[in-house]
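Asks: sequence first, then the predicted structure:
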Amino acid sequence: MPKKIIVVSLLFIALTGFKAERSLHLYRFPDLRYFPSMPCAADNQVTVEGAQLGRYLFYDPILSKDNNLSCGSCHKQANAFSDAPLSFSKGGNGVLQTRNTPPLFNLAWYPALFWDGKAKSVEEQVFHPVRSSTEMQMDWKAVAERINKSAFYKARFDIVFPGKPIDSVLIAKAIAQFERTLISCRSKYDSVLNGLVFFTRDEVDGFEIVNDMTRGDCLHCHTTDGDALGTTLGFSNNGLDSARTFTGYTDRGRGQVTGVVQDNGKFKIPSLRNLRYTAPYMHDGRFMTLEQVVDFYSEDVREGITTDSKMEFAHAGGSHLSAADKRKVIAFLNTLNDDAFVTDTSFSNPFVVNK
């Protein structure tokens, strides 16, 4: 073959490959000026096409052994992608989980996921439920084989990840792209930060109580003043149980992952956002209402060996708020509910046609 033809052929291949990559559209995230800078996965940029592919996979039971369970089965949009009102979700084999299903929003900021932080990225988080013997009970190789047999998925993977064989890594990347788009930032609280509306008097008072170390003392774990995430993203023992020894916790939590006994009884600090939709609360779903949660922090905190030392009132059993203060705290917390997030059709099940 003449050299000129070879050069032209190689140039054509290079250009068509470039064109395939350029045909993807970077996902445009909402205005997040009051949020910390969003960490980005350098090897998995979110694109419109990638997020859409991940959305299909998120809602498809093809990921489970018996084709009866999808990510969306336990992470329901109407409940901010939690499994409310259940304390514990049922796996594909009907077995109850041992921890409450956490909601899914603003995941991109978390340096560790799950209640115990066993996953260090959104992509890694995707792997666990699929291969769990009590959840989807599936082998990732078998998942990839199923998806490779689907013309529907093959066409979409060719667009999002051109020239790459479909495997567990690409499947996880696609789902992670969708999960990174699940951003909650349209609550009344956000509108106040953006100068569009104002808090009521009770909501202002509630905000002040939450951020006052001598009253609510919530600010050490839950950020609402200068940081819109509603969580420090860390791990803490918030005084649910009064274990006096490091081995006294029935669920070791973070300690189960790190192997450090001082981490026993510590769990991921959840966000204060969307509490209206995500009851029951805590890692074990022990509190059915927000009122019960506020009562706990006010009167029933139990000081254990790993209880967070930043909890100013742990030694006194709680912060002992008045009934009026409790009402105001709840009024403020309700401003963090994002109705638009739980109804946004771009996050909804794409296999369901809304009539």
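Replies: Yep, that arrived.

Asks: going forward, measure contacts between C-alpha atoms and count neighbours the same way
Replies: Noted.

Asks: and Ala155, how many neighbours?
Replies: Using other CA atoms under 10 Å, Ala155 is surrounded by 12 other residues.

Asks: ok but it is inside a strand, no?
Replies: No. Counting by DSSP: H, G, I helix; E, B strand; the rest coil, Ala155 is located in no strand; its state is helix.

Asks: could you say which helix or strand holds Ile6?
Replies: helix 3-22 (DSSP states H and E).

Asks: what about that helix, distance to the chain center?
Replies: With CA atoms, centre = their mean, to the nearest Å as the basis, helix 3-22 stands 41 Å off its chain's centre.

Asks: below is structure B, check it against A:
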Amino acid sequence: MGKLLNKGLLLIMALGVMVFVSQCKPDDKTDPVWPGDDAYTLTLPLGFFTPPSNPNNPLTVNGVLLGRMLFYDSALSGNNTQACASCHKQEHSFTDAPNKFSKGIDGMEGDKNSMAIINMAWNKDFFWDARRNSLEAQALDPVRNPIEMHESWVNAVAKIQAKTQYPPMFKKAFGTDKVDSLLVARALSQFMRSIVATGSKFQKGFPGLAGLTNDEKAGHKIFMSPDKGDCFHCHPTSGLLMTDNFVDNPVQRLHNNGLDWEPPMGVLTGHARVSGNVNDNGKFKAPTLLNVELTAPYMHDGRFATLEEVVEFYNSGVKMSPTLDVNMNIKADSGPRRFENGIRKLDLTELEKKQLVAFLKTLTDLSVTTNPAYAKP
């Protein structure tokens, strides 16, 4: 869920108003930056760059608190049984682990694995297929999704407005006690931006490898080697975010990582379903690897149950296709990779695979799962 340039944010908010005007008419005109609240400051260790602020929705103490309340409130769903937290559980780094897919209020399953809600303040795109480019725009979708919360914003807003605790909280956060969908989305976005993972073993030792075992260090070397794991192109370690999908990355970084062959003619997959461009077939957002140990199953469709299965896929299962990411096909320093019958072969040894998994587990920050600031109020 991330930030854009000021003009982009203003455009998104303007489009959001137009798109949802049929369900949510604008309320009294209030300044988008409410001066009556105190700023909420993220506490970040060395190595983390400060995320750019959203001028239309800066983090505030009361905004984050309101968003936290709403995140855990099932009144946003059609039958009042499902909240955002139902599919994004704190104990699993705000995913729906161990479920492959999440069920909505009508018992129907979605077709994408629930993504972790951590370090969203830095993200550039949202959802696996990158169909939204702001947290505010993303936050509007699940409520009205017929498979997920299956509610209209008209009804959801009315239910929130009717709860006596909310109008004063909206007044403190945004300067108005009248609830609307855009303010709900702004509050939810503030809470999601406040959830940060900065205390993993690897992050604490960065830029060195202090505290890592020999096997973990060896796994890091494999992770960073263009001739071995070559994981760092999509999951760079330099910014400690473990994803290349961050706001200061000038290029939209979406990847076809070789999960599937080229789809049949006329079938669009991944970001191509958003862009309509066949050159985007199979391309998805690279999720953060922080807390990956806690978020099985893996990939956009939850097809791999363990980290060992993920590593083996990259070792011996990547499929050639026209949109396969160039880094999956070409070694940065020594030409094409080895393929057999269209399947890439990295030839990692059993020890190297175990070492790579050991390194991935150094990216776990358990404080996210226990921090009371992120828990149900």
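Replies: Looks like it came in fine. Only a predicted model underlies this, so the values are computations on that prediction, with no experimental measurement involved.

Asks: map Pro98 of structure 2 across to structure 1 for me.
Replies: Aligned counterpart of Pro98 of structure 2 in structure 1: Pro85 (TM-score structural alignment).

Asks: Thr41 of structure 2 too?
Replies: Under the alignment (TM-score structural alignment), Thr41 of structure 2 pairs with Arg28 in structure 1.

Asks: same question for Gly229 of structure 2.
Replies: Aligned by TM-score structural alignment, Gly229 of structure 2 pairs with Gly216 of structure 1.

Asks: so what's that match up against?
Replies: Ile209, Val210, Ser298, Ser319, Leu321 (CA atoms under 8 Å, 6 or more residues apart in numbering).

Asks: ok, now Arg303 of structure 2?
Replies: By CA under 8 Å, 6+ apart, Arg303 of structure 2 lies in contact with Lys100, Pro297.

Asks: before we move on, what about Leu233 of structure 1?
Replies: The contact partners of Leu233 of structure 1, by CA under 8 Å, 6+ apart, come to Trp109, Tyr110, Pro111, Lys268, Ile269, Pro270.

Asks: just the buried members of those?
Replies: Buried members of those, scored by 16 or more other CA atoms under 10 Å, are Trp109, Tyr110, Lys268, Ile269, Pro270.

Asks: would you mind giving the residues you listed as CSV with secondary structure and distance to Val122 of structure 1 added?
Replies: Shown next, in CSV, are the buried ones among the contacts of Leu233 of structure 1 (DSSP: H, G, I helix; E, B strand; the rest coil; distance: CA to CA, whole Å):
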residue, secondary structure, distance to Val122 of structure 1
Trp109, helix, 9
Tyr110, coil, 8
Lys268, strand, 15
Ile269, coil, 17
Pro270, coil, 16
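
Asks: OK, contacts around Ala358 of structure 2?
Replies: Asp215, Glu216, Gly219.

Asks: over to Ala279 of structure 1?
Replies: Here Ala279 of structure 1 is in contact with Ala84, Pro85, Gly285, Phe287, Met288, Thr289, Leu290 (criterion: CA under 8 Å, 6+ apart).

Asks: at 7 Å what do you get?
Replies: Ala84, Pro85, Met288, Thr289 (CA atoms under 7 Å, 6 or more residues apart in numbering).

Asks: neighbour-wise, which one of the residues you listed leads?
Replies: For the contacts of Ala279 of structure 1, the largest number of neighbours (other CA under 10 Å) sits with Ala84, at 25 neighbours.
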